[in-house]
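Undergrad: just to be clear, the model below is a prediction. Sequence and coordinates:
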Amino acid sequence: MQTIADIYAAQPYWIWLAVGVILLAIEAAFTTEWLLWPAVAAGVVAVLTAVGLDFGPGFELAVFSLITVVLTLVARRFVQRVNPAAAPDVNDRESRLVGQQARVVQPFENGRGRVFVSGAEWQAEMAAGDAPVGDYVTVTAAEGSVLKVATGAGA
């Protein structure tokens, strides 16, 4: 512990730089988006101490905390605008198909057939109606690997 205190007394920016790098490494390993902003704040405090602003560890900790809170709040607002929670998951292919037009490739018999949508053929179920091969239907839901489709409604 004395070694860290000696390093801090001589060149405090190395301690803040180390804290920032450690936080950034943990963030890179776990991708939580929560440790990125404290890492940036530690980097800012490291730069402030490197240019000669030496107010002591208490003040530096307060600046670090303030910058962390401000960056986290600003980033949270920005991330919500860029990546809204209501948007479908990019990895959930089935839910992204809902609302798309699908071309019938196998006629529906007893409410079951096949459609082509988003570059692949899918099993499909239609509650009512009939759609011959070549017609377009609208995907209304996805249950596993079976799409629920309907005629009309923009089809």
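TA: Perfect, thanks for sending it.
Undergrad: only C-alpha atoms for contact and neighbour calcs from this point on.
TA: OK.
Undergrad: now do the same contact list for the residue nearest to residue 19 when sequence neighbours are not counted.
TA: Using C-alpha to C-alpha, 6 or more residues apart in numbering and skipping residues adjacent in sequence, the residue nearest residue 19 is residue 42, 6.4 Å away. Contacts for residue 42 (C-alpha atoms under 8 Å, 6 or more residues apart in numbering) come out as 16-17, 19-20, 64.
Undergrad: export these as a markdown table, with columns for distance to residue 27.
TA: Below are these laid out as a markdown table (distance: C-alpha to C-alpha, whole Å):
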| residue | distance to residue 27 |
| --- | --- |
| 16 | 16 |
| 17 | 15 |
| 19 | 12 |
| 20 | 10 |
| 64 | 17 |
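Undergrad: can you tell me the helix or strand for the residue nearest to residue 19?
TA: helix 36-50 (DSSP states H and E).
Undergrad: top helix in this protein by residue count?
TA: Secondary structure of the chain per DSSP state H: the longest helix is helix 57-82.
Undergrad: list the contacts for residue 133?
TA: Applying C-alpha under 8 Å, 6+ apart, the residues contacting residue 133 are 103-107.
Undergrad: take a look at this one as well, against the first:
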Amino acid sequence: MIDAMWIWGAIGLLLLAVEISTGTVYVLWFGISALCVALATWIFPNMPPAVQFAVFAALSIGSLAIWKLNYKKTETHSRVGQAQGEEIGRTGTVIESVNPNQNGKISFVQGLMGSREWVAVSNESIEVGSQAKVVAVEGNALRIIKI
């Protein structure tokens, strides 16, 4: 019969492997908890299975709750490979007119976030050929104002 320590150790390593492959951070706490139970069963080899499961559940839920309470997401939107705010303030030329009811297009001399042309939205009407400045990024579109 396999010792409980080895079973909990294998479960912990398996959960950590799942965490590495998914990168969610949620499974991490379950894997660490299983490894802690493996350590506890090594120190106390006669620990009943019910106590082992109770310790695992308490450690898993407790560590997950503590992490969730203290975790602060630093950025609400992720643009991989882009400096935050790099596009704000850039000027371009409107190539399709834009108004509050219809999206248009703006073009830049030098590419912005990997492209020279972007969908543009605005609270004002801006005609083709006008110069406009980027004031915000809204999803896949740039909010612009006439300059």
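TA: Arrived safely, thanks for sending. Only a predicted model underlies this, so the values are computations on that prediction, with no experimental measurement involved.
Undergrad: got a TM-score for the pair?
TA: The TM-score (TM-score structural alignment, normalised by the length of the second structure) is 0.65; 134 aligned residues with a C-alpha RMSD of 3.6 Å.
Undergrad: which ones among the contacts of residue 133 of the first structure are found in strands?
TA: Cross-referencing the contacts of residue 133 of the first structure against strands under DSSP state E gives 103-107.
Undergrad: circling back: output the contacting helices and strands for the longest helix of the first structure.
TA: Helices and strands touching helix 57-82 of the first structure, as assessed by 3 or more C-alpha pairs under 8 Å, 6 or more residues apart in numbering; DSSP states H and E, comprise helix 36-50.
Undergrad: I'd like the distance between the closest residue to residue 117 of the first structure other than its chain neighbours and residue 122 of the first structure.
TA: Spatial nearest neighbour of residue 117 of the first structure, chain neighbours left out: residue 102 (4.8 Å); criterion: C-alpha to C-alpha, 6+ apart. As judged by C-alpha to C-alpha, to the nearest Å, residue 102 of the first structure and residue 122 of the first structure stand 9 Å apart.
Undergrad: follow-up on the earlier one: residue range for the helix holding residue 42 of the first structure in the second structure?
TA: Aligned by TM-score structural alignment, helix 36-50 of the first structure corresponds to residues 28-42 of the second structure.
Undergrad: give me the element whatever residue of the first structure lines up with residue 9 of the second structure is part of.
TA: Matched to the first structure by TM-score structural alignment, residue 9 of the second structure sits across from residue 17. Using DSSP H and E, residue 17 of the first structure sits within helix 12-30.
Undergrad: from the ones in strands among the contacts of residue 133 of the first structure, which is closest to residue 88 of the first structure?
TA: In terms of C-alpha to C-alpha, no member of these lies closer to residue 88 of the first structure than residue 103, at 22.7 Å.
Undergrad: I'd say residue 125 of the second structure and residue 97 touch.
TA: Yes: between residue 125 of the second structure and residue 97 there is a contact under C-alpha atoms under 8 Å: 7.4 Å.
Undergrad: higher neighbour count, those two?
TA: Neighbours per residue, other C-alpha atoms under 10 Å: of residue 125 of the second structure and residue 97, the larger number sits with residue 97, 18 against 15.
Undergrad: surely that one meets residue 104?
TA: Yes: taking C-alpha under 8 Å as the definition, residue 97 of the second structure is a contact partner of residue 104 at 5.2 Å.
Undergrad: measure the corresponding residue of the first structure for residue 57 of the second structure to residue 31 of the first structure for me?
TA: Using TM-score structural alignment, the partner of residue 57 of the second structure in the first structure is residue 65. Look at residue 65 of the first structure and residue 31 of the first structure: by C-alpha to C-alpha, they are 21 Å apart.
Undergrad: when the two are compared, which one has more neighbours?
TA: The neighbour count for residue 65 of the first structure versus residue 31, taken as other C-alpha under 10 Å, is higher for residue 65 (15 against 12).
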